[in-house]
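Trainee: Pasting the sequence and the predicted coordinates here, then a few questions.
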Amino acid sequence: MLARTFVALVAGAALSLAFEPVAIAYLMPLSLAALALTTRDLRARSGFVVGLVFGIGFYFPHIYWMSSSIGAVAWIALAGIEAIFHGLFGAAAAVLHRLRAWPFWLAGAWLTMEFTRSTWPFSGMPWGRLGFGVVDTPLAPTLAYVGVNGVSLIVATIGFIVARLVVSARGYERLYAAVGLVGLTSVAVVPSVVPWTLPTRAQTTVAAVQGDVPGAGNDILEDFRGVTQNHVDATVALARDVAEGLRPRPDFVVWPENSTAVDPFDDASTNAQIQTAVAAIGVPIMVGAIVDDGPDHILNQGIVWDPDTGPGERYTKRHPVPMGEYIPFRGVFEWAGLTESGQLARIGRDMRSGDRVTPLDVAGVAVADAICFDIAYDDGLAIQQENGAELLTVQTSNASFIFTDQIEQQFAMTRARAVESGKYVVVAATNGVSGVIAPDGSVVDRTQRLTQEVLVETVDLRTGLTPGVRVGGVLPLLSALSSAVGLLLGIRAYRGALTEPRNGSRTRRRTRRRDGRDGRDELHQAGSGAGDR
């Protein structure tokens, strides 16, 4: 058992290296193969321990950026919760191994676990989904066909078939596993030869403004008025370049999340700053603003600010970050005195979630907006695309993470979303990383960190939906149903192994031996291979 847990720890650490900043994507199936091997021939409770250790090896280094940006306590708590989900997978894997086609049952259970931890509790934590790690591999175009969830399922299946190949004792079993591995991999990379392409309705020119953050660059609130002024200055400078013929005139401009950290409707100074920028450029600006919502709540919004009609349509962030933008069970934390200092003291009011389902109308363009961590979730972007979005924008404030690997991890997720949607994505960040991403995931242009830069690019407006957007939300449900069926079959197979005579032996019921010792270990060993009969 000690050897299994050590291998699981190393395999989990290897999985963390599959993502940014190392990004060796081919470690994903190998690490999952190792996980499958370490959970084989175990009981559920032992499988839980092995899976938990795997989760610790994976998630603690994967989100280590939280330690320095938000706090060590938040990092340990969140990574620990995510590791528990991997422990539950390990317990399920121990049961599913008893079924003949266990690589496929395990893959369904993996997707079920991955999706569940990405949505629950408190919206979950989608970081570390396998589908986000393939953007620089031949598997990337498959995102447009089956979505992030589908690619996670494919990668997991490949890894578990590799494990099956390793443990196959008979020649024909190895042959079947090898054929299955080659066949699945071949089908999975077909989209790289035949990529899914949506029709182009027209083109539009978009400017993404990265105004930069004063001071060290990692605290948006230290000089929030300076942040707004930086974005005004960058936009006015762009207007001068346009007037002098140095840059093309954009059809609209995207400012990042927290480009105004106070309510622009109530704060006269901030309102005047925005009006100055809009008047100078003469086209709508998508302003990222914090808006008051009563004495106890705020909204994180993208506001379409028109030069003629002023503020109009708004998108409200769908997935505020617990302990970062709101405090669950605030009363409990206040009673314990934990909101009086530290990170929680900065959250004076809780941020409400948005529920917009239609794209924004920005200069005649149907824009699906996402604010910061929203890009990691499936629901918001998918529903806006279903309602006609032709272009994706991401307004993000990564200043708190500017010195960490979170920046590149989120940008890689955004690239995956571009491929999945088959549409261009425009990213505006306060001080990095902003960029324009093509539907094939390639980076048209991007900024550097801690700089003031403006990107101006002409992009296609793509209509319709890719299959990945259409089916991506259905796959987790199907996987959950299959996992439930698989667990029932696995439990039944184990019980059958305990009661069914085999090779002339007596019925293997759990009995108390005459010498007083429990015969459970012997019974387990006798029945551990029942699923392979």
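Mentor: Received the coordinates, thanks. Residues are numbered from 1 along each chain as shown.

Trainee: use CA for all of it now, contacts and neighbours both
Mentor: Noted.

Trainee: give the contact list for Ser434.
Mentor: For Ser434, the contact set (C-alpha atoms under 8 Å, 6 or more residues apart in numbering) comprises 208-210, 426-428, 446-448.

Trainee: Return the distance of it relative to Val427.
Mentor: When distances are taken as C-alpha to C-alpha, to the nearest Å, Ser434 and Val427 turn out to be 5 Å apart.

Trainee: Same check on Ser186?
Mentor: In terms of C-alpha to C-alpha, Ser186 sits 33 Å off from Val427.

Trainee: cool, and Thr414?
Mentor: Taking C-alpha to C-alpha as the measure, Thr414 and Val427 are separated by 8 Å.

Trainee: roughly how far is whatever helix or strand Gln384 lives in from the heart of the chain?
Mentor: For Gln384, the host element (DSSP states H and E) is helix 379-386. With C-alpha atoms, centre = their mean, to the nearest Å as the basis, the distance from the averaged C-alpha position of helix 379-386 to the chain average is 15 Å.

Trainee: let's bring in a second model and compare:
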Amino acid sequence: MDYTLGTAFVRPFSLAAFTGLLLTLSFPSVGHPLFAWVALVPLLTAVCSATSINAFWLGLVAGVIHFSGTIYWIPTVMVDFGGLPVAAAWFVHLVFVIFLGLFIAGFAISIAVLVKQFGRVGLMFAPAVWVTMELGRIYLFTGFPWLLLGYSQVPFLVIAQAASIVGVLGISILVVAVNATVSYSWVGRGNVRSLPAMVTGSVFVLVVAFGVWRLERSVLLNKGTSLTVAAVQGNVSQDDKWNRTRRDTILTTYLKQTRDAAAAGAELIVWPEAATQFPLAHDERSEMIRSTARATNTHLLIGTTEIQTDEQTRYYNAAHMVGPSGATTGVYRKQHLVPFGEYVPLQDALFFVSPLVEAVGSFSAGRSAQVLPFQDDWVSTAICYEIIYPGLVRELVLAGADLLTTITNDAWFGLTAAPHQHFQMARMRAIEQGRYLVRSANTGISGIVDPYGRIISRSALFEEAVLVSEVRLLTDVTFYGRIGDVPAYLGLLVTVLALGWRRR
């Protein structure tokens, strides 16, 4: 089918654009998770009668609109905090959005090929193909798995409980399966159209039944050892964060919040990412923090910078566990660095972003999933957007983590949807791993989440806050914790076999 001006051109691209819009509306803070269940229907409808090349362009249109609508805040960050000219920031953003859009383009062209090979029943390969593309988003070029489709369902906790078995990618598979079933029921032919609806409907009912059962039992709330934790939120603006004239005020704020949290009974107090303006291990001001830990008899998990000097000087975004003795008992170094935030990829090719290179500097990546000691137990932390990597958090749990924490500085994002998106993705990790999650964010959203994704307490954006709550240190490993993303890799295998199939 070759598109020419007129209906044959406008209709399919309108459908693709509508999919991009619906995908955007599936995520916070402007939409609703219900949109995700039908978001791909317009694109699939258009693709099933398109040539491969036209399917590619349809998918790219959907992808560009989707990612333009969900990560629209990136250019502002690069301009305001990276010193990049407006035109250069928007150009880099456009390149990045097109790159992400290629994954949806790959999905669309694959479906077009499968429909050609298998007829319109080829639409039912959509869940396998989609999750293959999401695996690509996780792992290719260090990955950027921001807002995988399964994350849209976190507000529907009954649905999200299935992540304890199949992970966020498994939730993506379910959502796309419903989309594919609706599409096939619309465009398919013959009595066989009812079979996918019966299978998908049965799976959906089982998922809901499991979710209701798991939430009603909530057995993890009575297991393990009780612990009172606190997340402190200093609400330090990005303009003030590295202002030398503000460093004493910032430190005083966190020390006061720590004493307040300890007075409320907190035994573990979590500070945000990069809470100190100085490297904790190399500055005399760290004694003020250590003496506070001794005076309050608490463990402090501190986001800080670490400097390592051997053959060359390396800088790490790190978290230190400071024990009641005042000594550092463990260090975690961030493994997944933020592109254009902590390093600039392809610096030689992107020569025009030199102001951003100077503003960002260059951090080194940590190399191990290090858990931090807490009495006789272990605590993990994920720094900033590391929390959106399901495999990394699973690795920390398998290393022994009984409690999940995540520390971040979302001040960059301002009052955009990004902090809400980030918090929603963090909640998914609690469900997947069956662990309590403590999140400390410089300007919010901080929160404490139970192993079922329910919010125990949370802060608002851009306010000082001290959240104190009881959690439990848990050792049970979920089914997802044991098998990881096996369902997603099965989807990859199905996709490869289906695309390689040749009818005799």
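Mentor: It's in. Since this is a predicted model, take the numbers as computed values, not measurements.

Trainee: May I have the TM-score of the superposed chains?
Mentor: For these two chains in superposition, a TM-score of 0.89 is obtained (TM-score structural alignment, normalised by the length of structure 2); 477 aligned residues with a C-alpha RMSD of 2.2 Å.

Trainee: which residues in structure 2 does stretch 393-404 of structure 1 match up with?
Mentor: Taken onto structure 2 by TM-score structural alignment, stretch 393-404 of structure 1 occupies residues 405-416 there.

Trainee: What residues sit buried inside the matching stretch?
Mentor: 405-414 (16 or more other C-alpha atoms under 10 Å).

Trainee: gap between the two ends of that stretch?
Mentor: Chord length of stretch 405-416 of structure 2, first to last residue, is 23 Å (C-alpha to C-alpha).

Trainee: One more: stretch 17-28 of structure 1?
Mentor: 9 Å.

Trainee: ok, and for it, which residues are buried?
Mentor: Using 16+ other C-alpha under 10 Å as the burial criterion, the residues of stretch 17-28 of structure 1 that qualify are 17-21, 23-25, 27-28.

Trainee: wait, which of these is closest to Ser68 of structure 1?
Mentor: Pro21 (16.2 Å; C-alpha to C-alpha).

Trainee: Aligned counterpart of the closest one in structure 2, please.
Mentor: Looks like Pro21 of structure 1 aligns to Ser29 there (TM-score structural alignment).

Trainee: Same question for Pro320 of structure 1.
Mentor: Using TM-score structural alignment as the criterion, the counterpart of Pro320 of structure 1 in structure 2 is Leu337.

Trainee: separation between the residue positioned nearest the centre of structure 2 and Val477 of structure 2?
Mentor: Relative to the mean C-alpha position of structure 2, the nearest C-alpha, by C-alpha atoms, centre = their mean, is the one of Ile388, at 2.5 Å. In this structure, Ile388 of structure 2 and Val477 of structure 2 are 19 Å apart, going by C-alpha to C-alpha.

Trainee: With secondary structure and neighbour count added, can I get the contacts of Ser434 of structure 1 in JSON lines?
Mentor: Compiled in JSON lines, the contacts of Ser434 of structure 1 are given as follows (DSSP: H, G, I helix; E, B strand; the rest coil; neighbours: other C-alpha atoms under 10 Å):
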{"residue": "Ala208", "secondary structure": "strand", "neighbour count": "31"}
{"residue": "Val209", "secondary structure": "strand", "neighbour count": "31"}
{"residue": "Gln210", "secondary structure": "strand", "neighbour count": "34"}
{"residue": "Val426", "secondary structure": "strand", "neighbour count": "29"}
{"residue": "Val427", "secondary structure": "strand", "neighbour count": "31"}
{"residue": "Ala428", "secondary structure": "strand", "neighbour count": "35"}
{"residue": "Arg446", "secondary structure": "strand", "neighbour count": "19"}
{"residue": "Thr447", "secondary structure": "coil", "neighbour count": "21"}
{"residue": "Gln448", "secondary structure": "coil", "neighbour count": "13"}
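
Trainee: Name all residues that make contact with Ala14 of structure 1.
Mentor: With contact taken as C-alpha under 8 Å, 6+ apart, Ala14 of structure 1 is in contact with 27-28, 31, 58.

Trainee: In helices only, show me the residues you listed.
Mentor: Cross-referencing the contacts of Ala14 of structure 1 against helices under DSSP state H gives 27-28, 31, 58.

Trainee: Of those, which is the nearest to Gln203 of structure 1?
Mentor: Distances from Gln203 of structure 1 to those, taken by C-alpha to C-alpha, are shortest for Met28, at 37.5 Å.
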